[in-house]
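> please work out how this folds:
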Amino acid sequence: MAHPTVLRKLVARYEELTAAASASAPDPALTRQREDTAYTLCVSTGTRDVQDALRVARRALEAGGGSSSTTAPSATATSPTDCTA
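Here you go, the predicted structure:
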């Protein structure tokens, strides 16, 4: 499991990229960054699905006393990215 600071930054970055992607026209560079961040989250949490990775990361952060909520909860609800890419 990654250090809480790393997890917190990954969750925040993933949420930022997801929100940006849903607020703008499709951007291949933005999509690639989100996929890379999702993959790193999965590797860091030992999961294969980004939603599982986010759930595991948030639980780890809550257990360690760190807050994982950085943006609106809906920012991650629509992402189809999996970590097998």
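
> alpha carbons only for contacts and neighbour counts from here, please
Fine.

> ok now the host helix or strand of residue 22, how far from the chain's centre?
Using DSSP states H and E, the element containing residue 22 is helix 4-23. Centroid separation for helix 4-23 versus its chain: 5 Å, with CA atoms, centre = their mean, to the nearest Å.

> in whatever helix or strand comes next after that helix, what counts as buried?
Remark: after helix 4-23, the chain's next helix or strand is helix 28-45, criterion DSSP H and E. Residues of helix 28-45 classed as buried: 31, 34-45 (neighbour count, 16 or more other CA atoms under 10 Å).

> following up with a second sequence; could you model it the same way so I can compare the two?
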Amino acid sequence: MLIPLRPHPATLRKLVEEYEGLLADDGGRDASGGGPRARDLAYTLCVLTGTRDVSAALEAAHRHLAAAGPRPEPVTGAAGTLRTATAPEPVTVAQAGVG
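Model (predicted):
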């Protein structure tokens, strides 16, 4: 029995956004025939979604992302670091009792 991959939504979102950005730059044509990065993204999207066609991969990715819910809102943590709302705050050396 094959168990389908379940890519992390943030990873999948990044790949989709980059591929669609290349697609827009290429005038809306299928970017998989473009440069090496576009071909790599198309291949990775197909592997992660269990498809063999980049159009089907994008449709599957969008369904997966819709089911995953909205993107977490970024928040600024200690020392101005950009963190997601679900990430824990970093611990300083003083808080850890080191030193």
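
> tell me what the helix holding residue 22 of the first structure is packed against?
In terms of contacts (3 or more CA pairs under 8 Å, 6 or more residues apart in numbering; DSSP states H and E), helix 4-23 of the first structure is packed against helix 28-45, helix 50-63.

> need these in a markdown table (columns: distance to residue 22 of the first structure).
Output for those, formatted as a markdown table (distance: least, CA to CA, whole Å):
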| stretch | distance to residue 22 of the first structure |
| --- | --- |
| helix 28-45 | 10 |
| helix 50-63 | 17 |
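
> of all these, which one is nearest residue 21 of the first structure?
Nearest to residue 21 of the first structure, of all those, is helix 28-45, at 6.7 Å by CA to CA.

> any idea how far the closest one is from the chain center?
Computed by CA atoms, centre = their mean, the separation of helix 28-45 of the first structure from the middle of its chain amounts to 7 Å.

> relative to helix 50-63, how tilted is that helix?
60 degrees (axes from the mean of the first three to the mean of the last three CA atoms, to 10 degrees).

> helix 28-45 of the first structure packs against which elements?
Packed next to helix 28-45 of the first structure, using 3+ CA pairs under 8 Å, 6+ apart, are helix 4-23, helix 50-63.

> that'll do, ta.
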